[in-house]
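S.K.: The sequence and its predicted three-dimensional model are supplied below.
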Amino acid sequence: MKKLTYLVVVMILLMVLTACGSKSSDKNGGGTLADIKDSGELTIAVDDTYPPMEFRDDKNKLVGLDIDLGRILAKKLGVKAKFVPTAWDGIIPGLDAKKYDIIMSSMNITDERKKQVNFVQYLNFGQAVIVKKGNPLKINSKEDLKGKVVGVQLGTTSETAAKAIGGIKQVKTYNGYTDAFNDMGLGRLDAIVVGEMVGRYYMKTKPNAFEIVGDTFQELPVGIAVRKSDKDLSKALEKAIKEMQDEGSFDKVKETWFGK
């Protein structure tokens, strides 16, 4: 009898503790923000082949606009940033699998992606057409890409934008834009469709090799991707981004990479 009473008490205690934990989890959106603060670390997924947003310098150091912003963002949360280089085609599944806390890798906010994750917007991107310096093929707009071989990064909104143009001879996909620009330099591509900021970075670093032609198109907002359950983390990130914009640290980082 005593043994039975003991078991009943234990079961009741377990039920109470489980209920308390469940309420706490529901209240803070899964507890990710609390876990981040406890660990002292915000893990951030990046595709490190996307200069100037996130890439490796000549010393193999991870650098870029998102890297600088990510460090400031983590500091706003009272923790340190830890970057997790991840292939683009698996970056959202990795977030779902909790391999990292957020994705901060120049991800355009689209209706399709919003079905999978929540976003905290921090930038706007338009698509740009890049050609070799001197524009030997006389490509002056996206309409002039008909019949041409065009390079894009696999799985990006630039790939979607290029395929929507119509009449392009071939949309050639790459795992990273570094390879695409190398191929265009070797004459294997007629043009590249890429996010404007990335294109302008290449103009800045290699002004004698490439140029932007025509107007930008299909402008889309860029956001930090967060799991849908992590509502507390989304709110904290929104607050931190606003603080960065208000105090000027956000613009200072942009100026570092793109100039005024």
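M.R.: Thanks, I have the structure now.

S.K.: Going by C-alpha atoms from here, please, whenever you check contacts or count neighbours.
M.R.: Will do.

S.K.: Tell me how far the longest helix anywhere in the chain lies from the chain's centre.
M.R.: Secondary structure of the chain per DSSP state H: the longest helix is helix 2-27. Helix 2-27 has its C-alpha centroid displaced from the chain centroid by 41 Å (C-alpha atoms, centre = their mean, to the nearest Å).

S.K.: put this beside the first:
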Amino acid sequence: MTAPLTRRTTATALGLAAALALTACGNPDDGATAEVAATPGATARTTIDTSPDRARITTDKVASLAAEVPAPIRERGTLEIADSSGSAAPLTFYATDDRTVIGVEPDLAYLVADVLGLEAHLNPVSWENIFVGLDSAKYDVGFSNITVTEERKEKYDFASYREDNLAFEARKGSGWKVTGPKDVAGRTVAVSSGTNQEKLLVEWSRTNVKAGRKPVDIKYYQNPTDTYLALRSGRIDLALGPNPTAAYHVATAGESEVVGTYSGAGATLQGLIAATTKKDSGLAKPLADALNHVIENGTYAKVLSRWGLSDEAVTESEVNPPGLPRSNK
């Protein structure tokens, strides 16, 4: 499947603006909800709850699927979930109490645990410690906007649950448009280390060098706040990250714009986000079956709609689908 660079920019940005914009600021009356116009100039408004006691979307246990869970996990009765504490809205972020973790990733993880008859234990950790914890069996599964890649499939199994789309974000009014490697030649671009975004950016930089153009000046920052400060101050030209977080920032901050989107697996393959487990742990198939169940019963669609991510829905969860190809050296 091909994924044109600008395929989802407008649709996702407007969807997030409708469902999410200004949630970080809260409602001045109760600090827990916010209202935003569905589109610029529109009068219809949508409210989203960011309070710590917000009700999660739930579903019933399915005994036949719960029986598929590996015995040690089933007997323990809990699903140990790793989620990145460095993520951002609407993926994973803190509610208005600054303690309770909310977002599309934990919502889907809890929904899967419901189906499998397990108590969900969410463990907010740094990005790299998700994989350290999976390797050591400290955690059973990672739900943290993890892209399926061919390299990762050597160590991990995957159960896909959302399309993976990336976005280039620039200061508002930049007039730039990113449609391919040549558009970032010589530009200073921020990206998170160890992500598939970094792999793609490095590959684009190599492509530019081979074509006689300037390489990309790649910069790394510790957290989204630092990245956006650098973008606002002009220390970087662009930031490359997950499309949902970029569109959310555009909608809430009003100081930047999405200037190009791209599949997380490259130009010829639609990237996929997946629940990630240690290879051969026996958990990937039960996770995929649980995800397919919630896709079928409609609760999956409700979760994505709540966070403005309906455009990134998949029709089926797959075990170890084709992933981001290895980089060309």
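M.R.: Cool, the structure landed. Model, not experiment: these values are computed from the prediction.

S.K.: TM-score, when you put one on top of the other?
M.R.: TM-score for the superposed chains, counting by TM-score structural alignment, normalised by the length of the first structure: 0.80, backed by 227 aligned residues with a C-alpha RMSD of 2.1 Å.

S.K.: ok, back up a step: following element in sequence after the longest helix of the first structure, please.
M.R.: helix 32-39 (DSSP states H and E).

S.K.: That next one vs the second structure, average distance?
M.R.: For helix 32-39 of the first structure, the mean distance from the matching residues in the second structure following superposition reads 3.1 Å, by mean C-alpha distance after the TM-score superposition for the first structure.

S.K.: Which of the helices or strands spans the aligned residue in the second structure for Ala225 of the first structure?
M.R.: Per TM-score structural alignment, the equivalent position to Ala225 of the first structure in the second structure is Thr276. Assigned by DSSP H and E, Thr276 of the second structure belongs to strand 271-278.

S.K.: Show me which positions of the helix or strand just after that strand end up buried.
M.R.: As assigned by DSSP H and E, the chain's next helix or strand after strand 271-278 of the second structure is helix 284-297. For helix 284-297 of the second structure, burial by neighbour count (16 or more other C-alpha atoms under 10 Å) applies to 284-295.

S.K.: how about TSV for those, with distance to Asn243 of the second structure added?
M.R.: Output for the buried residues of helix 284-297 of the second structure, formatted as TSV (distance: C-alpha to C-alpha, whole Å):
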residue	distance to Asn243 of the second structure
Ala284	26
Lys285	27
Pro286	28
Leu287	25
Ala288	24
Asp289	27
Ala290	26
Leu291	22
Asn292	24
His293	26
Val294	24
Ile295	22
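
S.K.: which one among those residues gets closest to Pro124 of the second structure?
M.R.: Leu287 (19.9 Å; C-alpha to C-alpha).

S.K.: show me the contacts for the closest one.
M.R.: Counting by C-alpha atoms under 8 Å, 6 or more residues apart in numbering, Leu287 of the second structure touches 112, 159, 275.

S.K.: Translate it into the numbering of the first structure.
M.R.: By TM-score structural alignment, Leu287 of the second structure lines up with Leu237.

S.K.: returning to that earlier point: the match of Ala225 of the first structure contacts Phe158, doesn't it?
M.R.: Yes. Assessed by C-alpha atoms under 8 Å, Thr276 of the second structure is found in contact with Phe158 at 4.8 Å.

S.K.: Give the intersection of the neighbour lists for the two.
M.R.: Joint contacts of Thr276 of the second structure and Phe158 (C-alpha under 8 Å, 6+ apart) are Ala284.

S.K.: And the most centrally placed residue in the first structure, which helix or strand is it part of?
M.R.: A centroid search over the first structure (C-alpha atoms, centre = their mean) returns Ser105, at 2.0 Å, as the residue closest to the centre. Here Ser105 of the first structure sits within strand 102-108, counting by DSSP H and E.

S.K.: So which bit of the second structure is that strand matched to?
M.R.: Taking TM-score structural alignment, strand 102-108 of the first structure hits residues 141-147 over in the second structure.

S.K.: what residues does the matching stretch touch?
M.R.: 79-84, 87, 91-92, 105-106, 109, 130, 134, 164, 196, 264, 271-278, 323-324.

S.K.: give me that answer again for 7 Å
M.R.: The contact list for stretch 141-147 of the second structure, computed with C-alpha atoms under 7 Å, 6 or more residues apart in numbering, reads 80-84, 105, 109, 130, 134, 164, 196, 271-277.

S.K.: what's the answer for stretch 253-260 of the first structure, then?
M.R.: Against stretch 253-260 of the first structure from outside (C-alpha under 7 Å, 6+ apart): 52, 65, 68, 201.

S.K.: circling back: looking at the first structure, which of the contacts of Leu287 of the second structure hold up?
M.R.: Retained in the first structure (both residues aligned by TM-score structural alignment, their matches' C-alpha atoms under 8 Å) from these: 112, 159.
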